[in-house]
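# after the sequence you'll find the predicted model.
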Amino acid sequence: MIKTYDEALSFIHGRTQFKKIPTLTRMKRFLAELGNPQEKLKYIHVTGTNGKGSTVAMLRSTLLESGLTVGSFTSPFITRFNERIAYNGIPISDEDLLRLVQKIVPVIKKLDAILETGGPTEFEIDTALMFCYMAEKKPDVVLLEVGIGGLYDSTNVITPVVSVITTVGWDHMKYLGDTLAKIATQKAGIIKKGVPVVLGNLPTEARATILADAKEKDSPVFELGKDFNAHQLNVHQFYAKIQYQGRTLKKIEAVLGLAGDYQIENAAVALMAFEIFMEKCGLAIDRHALVAALANTKWPGRLEEVNEMPLVLLDGAHNLPGVQALVRTIKNDFADREVYLLVAILADKQYELMLGELASLGNVHLNVTHFAGPGPKRPSADLARAVADIPTKYPIQIIDNWQLGIGKIARQMSEDDVMIITGSLYFVSDVRKLFLN
């Protein structure tokens, strides 16, 4: 019997992560055994290669500031597992998590015994815990962030008020496919019949796939750059001031609380989804509340400032599109400063291409390291070998111990220089504990 919070976490993390054949049948059976806790709630469903977390964070702020109660399900966590399941921005308590794990364990054991493929996976259990918690809390809206893909993701058992696809890029190819069209097909799986879908900036191949899927399902489409837009008013500034043009909202000006140029598109997508949700629910929009909400949005590990002088930022640019977005930010906002990067990446990512992007910048001092990784099946990449043939302006430094490495890099910097610690979100999570403890 599970008696403590730590035992509950060990039970969750000890489950299988993936099954050979993707299916939602097992998840639907699991929820049916639990009394279908996912029913009778309103959802905004968010997928995308990058930008999901930031979009959810801005949506949460705007909805809360508008007076609604808001549940959210996000991944991965940065500091503690509980962050993934939150009500009004407050993570589930240890006591509630333990109680809900104790509630669902008998159902898991039953399914383990009777299902040919075995019982629920770790992420399916996470999702079921969230649905059970939200059924108790009954928020006005639940923001559901997809784990991987969309079509077979365990969150894809609901019909939302609005669906959101932030971006489509190269990541999780082992599970989603080796072309952008295949990856886009998986993301498009969250589009439901007649339910509006908001699209961020998508590559041509992915866009065509998603538009065809939406047309087949008679789902109204709202595209960034076509049906809504946002542009930056203060050029070369770390925190962008934007002007947003939407359906009913025109010329909304706001300073974003989340740093980085890529947040401009995420903010536009969040605002469009917010507009549609409020309209569908017959709720009025307070422009002043929106502006305050965007300014106050925080999201750990996304160009997060953890030291002021010298400036130290944490950025979980954990895949190739994420690194390309970080490169654009460095070019636009830090072109006149020396930038010291400390990078650790998981071995299952496109780490050679990611390093090549970062090394291409003339003002970057690249330092590579390794870390423990989230588990034995997902180790940190050996970046020391990967950088051997990468041309750079400054020699690439190989750091064995990242904790000591941060101090070593800091001693090389002047007050005007910038340190950015990036790569895996798991690595960023480890570093964040060091800075914020």
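Noted; the coordinates are in hand.
# from here on, just use CA atoms for contacts and neighbour counts.
Fine.
# how would you label G257: helix, strand or coil?
coil (DSSP: H, G, I helix; E, B strand; the rest coil).
# next up, the contacts around it.
Contacts here follow Cα atoms under 8 Å, 6 or more residues apart in numbering; on that basis G257 touches 239, 294-298.
# out of those, list just those in strands.
In strands, judged by DSSP state E, none of those are found.
# just to be sure, K174 is in a strand?
No. Counting by three-state DSSP, K174 is not found in a strand; it is helix.
# residues near it, how many?
Applying other Cα atoms under 10 Å, we find 8 residues neighbouring K174.
# measure it to N88 for me?
35 Å (Cα to Cα, to the nearest Å).
# next: A268.
22 Å.
# roughly how far is stretch 71-89 from the heart of the chain?
Computed by Cα atoms, centre = their mean, to the nearest Å, the chain-centroid distance of stretch 71-89 equals 11 Å.
# the more surrounded of A268 and N88?
A268 (26 against 16).
# tell me which element the more buried one falls in.
Using DSSP states H and E, the element containing A268 is helix 262-280.
# now the helices for the stretch 201-350 of the chain?
204-216, 262-280, 287-296, 320-333 (DSSP state H, counting those that start in this stretch).
# out of the ones you listed, deepest packed?
Highest mean neighbour count among the helices of the stretch 201-350 of the chain (mean count of other Cα atoms under 10 Å): helix 262-280, with a mean of 22.
# ok, residues contacting that helix?
So helix 262-280 is contacted by 44, 51, 54-56, 58-59, 62-63, 161-164, 166, 198-201, 222, 224, 228-232, 240, 242, 244, 246-249, 256, 284-285, 294, 325, 329 (Cα under 8 Å, 6+ apart).
# on that earlier part again, ok, so of the contacts of G257, who is nearest R15?
K298 (31.3 Å; Cα to Cα).
# if I look at that closest one, how far off is T23?
34 Å.
# settle it for me: which of the two has more neighbours?
When K298 and T23 are compared for neighbours, K298 comes out ahead with 18 against 13, by other Cα under 10 Å.
# who touches that one in this structure?
So, once contact is read as Cα under 8 Å, 6+ apart, K298 ends up touching 57, 257-258.
# pasting the second one now:
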Amino acid sequence: MNTTITTAADAIAFIEGSITRAPDTYDVLPPQMRQIARYPYMAALMDELGHPEAAVRIAHITGTSGKGSTATLLAAIAQAGGYHTGLYTNPYVTIPQERIQIDGVPINDDLFIASTAEVAAALERMQTRLPDFEPHLKMIWVATMLVAFKRAEVQLAVIEVGKGGRFDETNIVRPATATLVSIGLDHTDSLGATLAEITFHKAGIIKPGAVVVNGVTDPVPHSIIRAEARLAGAAIHTIASDFGYDDLQLSPQGTRFHYRDAQQGDIVDCHTRLVGGHYGHNATLAIHTARTLFPTLPDAAVHAGLSQAWLPGRFEVIRHQPTIILDIAHNPDKLRALAETVLTIFPETPLWLVFGAMENKDTSQMLAALAPLRPVQLICTTVRMQKRAVMPAEVLAAQAATLGLASTAVRDPQAGVQRAIQLAGTGGLVLVTGSLYLVSQVRAGLLGTT
């Protein structure tokens, strides 16, 4: 490998370069087997690095939808409580370094360079013993994150699972809390086609000694989560029975609710800038996880953290006249929640919808989730990706037409957004959604930063 890393650009090139390096032995396996086969290499890498995952206290978070916002809210609450906090989320919207944050700020160049260089050196040593081994993108990101948090001596590391849980690269950790936000159908090619199969993967983050904060109440997934907790000897706290929320109110300025907890006490009039009914659920899980980790956490820290937390590309109003909203929702559950939010806040506003998606997504169901919005026009576009398969705009438009939606194909995302803006005039609403990559590609242009 012979890697020299002296700048942040070198570090990013090394990590992102893992996408283009030669495929390893396991690329011949079907998708559902690759993650499982590669998982043991993560343990070997931790051995080589001296086990940075054991150096910090960890809150591990998984879920089909909402894990990124729950992680961000939890980290903000912990930081507001005075705790030196690391946050790992994925992927990113603006710059790669935003995946690793310390006290709400993307990792600084010095720490990023040093941590990535340490991981690169460890990988080189591994490859002398395992010449067929090729490190993968997620493995390098997770290892870099763990080394960085150890070097920074964070008091809490909030870590979002990449995909699934049981065989995810992040599951090398032994967390203090394991939070399961939601269970739905996504990544079915690798996690399974049923809720039970997907729950098996998600529940794999439950470990002995952890407290499980469970946001899943559907009977079948819930029974699997409870069984996994019993097997690990882990305490489990479940939303709607052990804690919860009520009086949910949405506005363009955010989401308000009352947090309810008979054991630890209620917290009334909670507010987050994140807009959507599902953020009441996610914020409630973040609050309960924070109070589990820090029993003396003052209510003021909860209020401050919720009000400060923010994520780009989550019902982000980026411009007015027309109103332009960007949202990275990329599975049917997320898109249903997005549609409900739009109909609640903008019930009478004419809507132009710009949509793009990856090829491995159930785009028919995604479009069906958006159908209640009844856009004036649905503009389907082709997400620009060099190394991942995308759904062509023409195919998406044909799928939309079968749902009775007025649709057209504009291959270039920027051109599609500009057409929607022109058609919406000053009084309409433009919603861009379907893929994080689509939102990332058009966001900089709309902000005038490209």
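The structure has been received and is ready for your questions. Predicted model only: the values in this text are computed from it and were never measured.
# quick revisit: for K19 of the first structure, state which of the contacts of K298 of the first structure is nearest.
The closest of the contacts of K298 of the first structure, once distances to K19 of the first structure are taken by Cα to Cα, is A57, at 30.1 Å.
# I figured that closest one hits N296, correct?
No. Checked against Cα atoms under 8 Å, the pair A57 of the first structure and N296 is beyond contact range at 10.1 Å.
# quick one: the helix holding A268 of the first structure to helix 320-333, angle?
Here the directions of helix 262-280 of the first structure and helix 320-333 differ by 110 degrees (axes from the mean of the first three to the mean of the last three Cα atoms, to 10 degrees).
# does the counterpart of T179 of the second structure in the first structure belong to a helix, a strand or coil?
If you follow T179 of the second structure across to the first structure using TM-score structural alignment, you land on V164. Classification of V164 of the first structure using three-state DSSP returns strand.
# ok, now how distant is V164 of the first structure from M134 of the first structure?
20 Å.
# those two: which has the busier surroundings?
V164 (30 against 23).
# count the residues that sit near the aligned residue in the first structure for L87 of the second structure.
Alignment note: L87 of the second structure maps to S72 in the first structure; criterion TM-score structural alignment. S72 of the first structure: 27 surrounding residues under other Cα under 10 Å.
# element containing the nearest residue to S72 of the first structure once chain neighbours are set aside?
Leaving aside its sequence neighbours, S72 of the first structure sits nearest to L143 (Cα to Cα, 6 or more residues apart in numbering; 4.6 Å). Taking DSSP H and E as the definition, L143 of the first structure sits inside strand 141-145.
# do I44 of the first structure as well
Short version, using DSSP H and E: I44 of the first structure is in strand 43-47.
# returning to what we had before: can I assume the match of L87 of the second structure sits in a strand?
Yes. Under three-state DSSP, S72 of the first structure sits within a strand.
# could you measure from it over to Y244 of the first structure?
Counting by Cα to Cα, the gap from S72 of the first structure to Y244 of the first structure is 25 Å.
# which residue lines up with C270 of the second structure in the first structure?
Checking TM-score structural alignment: C270 of the second structure goes with A254.
# whoops, E228 of the second structure was the one
So, by TM-score structural alignment, E228 of the second structure is matched to D213.
# can you tell me how far the residue nearest to that match when sequence neighbours are not counted is from N156 of the first structure?
Spatially, and ignoring its direct neighbours in sequence, D213 of the first structure is nearest to A188 (6.7 Å; Cα to Cα, 6+ apart). Going from A188 of the first structure to N156 of the first structure by Cα to Cα gives 11 Å.
# please apply the same query to L211 of the first structure.
19 Å.
# how about S66 of the first structure?
27 Å.
# which one's more surrounded, those two?
Counted by other Cα under 10 Å, S66 of the first structure and N156 do not tie: N156 has more neighbours, with 23 against 19.
# mind checking the SS state of K192 of the first structure?
K192 of the first structure ends up coil, using three-state DSSP.
# can you find the partner of Q243 of the first structure in the second structure?
Aligned partner of Q243 of the first structure by TM-score structural alignment: H258.
# nope, A293 of the first structure is what I meant
Under the alignment (TM-score structural alignment), A293 of the first structure maps onto G305.
# quick one: contacts for the spatially closest residue to its match that is not a sequence neighbour?
Once flanking residues are discounted, G305 of the second structure sits nearest to I77: 3.9 Å by Cα to Cα, 6+ apart. Neighbouring residues of I77 of the second structure by Cα under 8 Å, 6+ apart: 287, 290, 301-306.
# I77 of the second structure falls within a helix, correct?
Yes. The assignment for I77 of the second structure (three-state DSSP) places it in a helix.
# for it, what is the corresponding residue in the first structure?
Using TM-score structural alignment, I77 of the second structure lines up with T62 in the first structure.
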